[in-house]
Structures are given as structure tokens and as C-alpha cells.
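>>> Got a predicted model here, sequence first, then my questions.
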Amino acid sequence: MTMTKTRRALALPILGLAAVALSLGGCKKVPNEPGSTTAAAGSEASADTLTTVLADDSSLSGTKALFASADLAATLDGRGPYTVFAPSNAALDGVPDDVLATLKSAEAKPQLTSLLTGHIVPGTVTTADIAKAIEAGGGSAELKTMAGDVLTFAKQGDAITVTAPGGASATIGSASHQASNGVVHVIDGVLIRS
């Protein structure tokens, strides 16, 4: 398939169209509907934005601070919808202090922004959506992030894992928080790509 045909085949209007599932190399793209309001399993719809949801979960205070450092809080307060794979504080504890300090510096703001947008996908994607796409994809599924990366999802027992380009992976926890403009899935790792 030529590059032009590939781009045309993968292009999806931002609003108003139903999700399209594409098989790519044995993987299944997760249906991603920007207008979707499906609640995540185990969560209830909320009038709070993604920023408020991050602030309300004390286990995500470190991730909330990183989004604020990258000036992405306004994005997470915006219309969306977005799906955020938010590293827990325990996950951030696994990142060396000097690396976190560097990422929080003004000079590294572009790198921090890129790292964090690699944890966000457009639309509301529930764990049920991901699980269905993994099954339909023969064991794996893909989602494209706001940073332009492709995250790969798979099942490991009953758990869903997410892997970034370069191999960094995390498990999606049981805590998912529905917001008025998307959903937050708590993950146990940081999706640092190489």
C-alpha cells in the first residue's frame, strides 16, 4: 500500500464519525470515538474534568504535578474527550529523582510535554473497549497517542498491559475514573519511550 493510500485509510475525522477498527500487522486498533461518553468499568460519570479527577485521587498527585509543569492542565480541562493513562505515585517513585527534576525544569519542558502526551489518546476508551479490541485483534491492540506514538495493549491473565515504543510497559489498574471530558486509567508504570 502506498504512503498516500495508508494515510487516507487511517485518516479519521475528529468529530461525528463512528469509530473504525483496522487490522494492522495482526493487531487491532482500538475503536476510539471522540464523542463517546461510555463510562469506564467500575466508574461513574462525573461532572469533573480530567484535571479535577487527577487532583481528587491522591495516588495521582505526582502525575497531576507533571501535567501542571508541562502546562497541559488546560488541555485536560478542555472539551476533549481524552483518555489518560496516568502513572501512579508508586510508578513515579521508580523514576530516578534526578530524571524527574530534569523533566520539571524549564529547559526540559518540550521533553516532558512529549512524554505526557504519550500517555494521552484522543477519545474516551474504556478498559472494556481495549479488551474487546485485544480479543478481535488476536491478542493485541493499538492506540495512537497525542504524541504520535502507538501504544500496544495485550492481556496478561485478567490484566491489561500497555507497552510504549521501545518496550516500557505498565499494567492498567482496576481504578478508572470517568470525567466529563474523558477517562483516567491508573497505570503502574511510566511509558518512557526510547
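Perfect, thanks for sending it. Not measured: the values here are computed from a predicted model. Numbers count the residues shown, from 1 in each chain.
>>> all contacts plus neighbour counts: C-alpha atoms, from now on.
Will do.
>>> And for N181, the neighbour number?
Around N181 there are 26 other residues, counting by other C-alpha atoms under 10 Å.
>>> Ignore what I typed, I meant A128.
A128, neighbours per other C-alpha under 10 Å, totals 13.
>>> Check P81 too.
25.
>>> Now stretch 51-60: buried residues?
For stretch 51-60, the neighbour count (16 or more other C-alpha atoms under 10 Å) marks T51, T52, V53, L54, A55, S59, L60 as buried.
>>> So the first one versus K144, what's the distance?
Going back to what we said before, that points to T51. Look at T51 and K144: by C-alpha to C-alpha, to the nearest Å, they are 21 Å apart.
>>> Output the buried residues of stretch 51-60 as a markdown table; include the columns distance to S140.
Shown next, in a markdown table, are these (distance: C-alpha to C-alpha, whole Å):
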| residue | distance to S140 |
| --- | --- |
| T51 | 30 |
| T52 | 31 |
| V53 | 28 |
| L54 | 28 |
| A55 | 32 |
| S59 | 28 |
| L60 | 27 |
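>>> before we go on, here's another structure to hold up against the first:
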Amino acid sequence: MNIVDTAVAAGQFNTLAAALDAADLIPTLKGDGPFTVFAPTDEAFAKLPAGTVESLLKPENRDQLITILTYHVVSGKVMAKDVVNLSEAKTLNGMDIAIKVIDGKVRINDATVVAADVATSNGVIHIVDTVILPN
């Protein structure tokens, strides 16, 4: 299964799936890739200030939503064993994310990777506990 179908089947990425749909990024992430996605769970989206998700899903905020979502995607298949050797990575939106290992846990900016190396047919998913927002 590709990244999108894997995330949908997992059942904990309903908000992410809705956001990808609103941003029209599903065809991209169903494409050949490979992609590495730092996927925020529904709980991660719920930690955003009230109304944030609803606002981002509005058509007039599509560009901002695309910027945020593509900030969670790195080109190529970067497994956890490789992520820990990086200090940063360039995302699909062209901005860098900071990568640190603190107390044995991988941190992507302010997010912690809670599950790594979820294999898909066109890349890999690392599950994060926080939505990563570009500065």
C-alpha cells in the first residue's frame, strides 16, 4: 500500500487524510516517490489551538495548508537509522526541518517520533506527536 492508503488504514490519521485531500496532495503522495512522511496523528492535530484545523481546511487557506503539509515530507526513503545521523533535512516545501536525538528519542523541530519505519510501497512513514509548523 502507498503512503496515503497506509495512513488511512491505520485509523489514527483521519485529520491528516482530510488535510491532504483539501490540499489536493493525495495524488502526489500516491505517486512513485519515494517519500518520507513525518505523519502527525489525530491527537497531534487536536493539540493545535481551537479552530486551527477547521480554518486550514477552508479553500481560501489552501496555500497555507499545502505549506504546512509539505513541511512534513522529505524526498527519498529515509529510515530511522539514517534519520538519527542527520541534523536537518530539506522538505518538499523547500524549508529545512531540524533533527535531533534527545534521550534516545528522535525530535523533528518540536515533534517527537513515536513510531518509526512504517514501510509503504512508495516510501516510509514516521509517526509524530505534534504538527510541525514552518517558522
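That came in fine, so what should we check first? Please read these numbers as outputs of a predicted model, since none were measured by experiment.
>>> which residues of the second structure fall in strands?
Remark: strands assigned in the second structure by DSSP state E are 35-40, 73-75, 88-90, 96-102, 105-108, 111-120, 123-128.
>>> What helices and strands are in contact with the fifth one?
Pointing back at strand 105-108 of the second structure there. strand 96-102, strand 111-120 (3 or more C-alpha pairs under 8 Å, 6 or more residues apart in numbering; DSSP states H and E).
>>> how about 6 Å then?
If you count contacts as 3 or more C-alpha pairs under 6 Å, 6 or more residues apart in numbering; DSSP states H and E, strand 105-108 of the second structure packs onto strand 96-102.
>>> about what we covered before: so which of the strands of the second structure is the most packed in?
strand 35-40 (a mean of 26; mean count of other C-alpha atoms under 10 Å).
>>> And that strand against the first structure, how far off on average?
By mean C-alpha distance after the TM-score superposition for the first structure, the fitted strand 35-40 of the second structure averages 0.5 Å away from its aligned residues in the first structure.
>>> before we move on, the earlier item: can you tell me which of the strands of the second structure comes nearest to K81 of the second structure?
Ranking those by proximity to K81 of the second structure (C-alpha to C-alpha) places strand 111-120 first, at 9.1 Å.
>>> if we can go back for a sec, which one of the buried residues of stretch 51-60 of the first structure is nearest I192 of the first structure?
L60 (17.2 Å).
>>> A90 is in contact with the closest one, correct?
No - using C-alpha atoms under 6 Å, L60 of the first structure is not in contact with A90, being 9.0 Å away.
>>> Aligned counterpart of A170 of the first structure in the second structure, please.
Aligned by TM-score structural alignment, A170 of the first structure pairs with A111 of the second structure.
>>> Show me what I132 of the second structure aligns to in the first structure.
For I132 of the second structure, the residue aligned by TM-score structural alignment is L191.
>>> gap between that match and S114 of the first structure?
Relative to S114 of the first structure, and taking C-alpha to C-alpha, L191 of the first structure is found at 11 Å.
>>> Those two: who's more crowded?
Higher neighbour count among L191 of the first structure and S114: L191, with 24 against 18, using other C-alpha under 10 Å.
>>> Just list the residues touching the equivalent of K155 of the first structure over in the second structure, thanks.
With the correspondence set by TM-score structural alignment, K155 of the first structure lines up against V101 in the second structure. Counting by C-alpha atoms under 6 Å, 6 or more residues apart in numbering, V101 of the second structure makes contact with R107.
>>> so how far does stretch 49-60 of the second structure reach from one end to the other?
End residues of stretch 49-60 of the second structure are separated by 19 Å (C-alpha to C-alpha).
>>> Give the aligned range of it in the first structure.
Stretch 49-60 of the second structure lines up with residues 96-107 of the first structure when matched by TM-score structural alignment.
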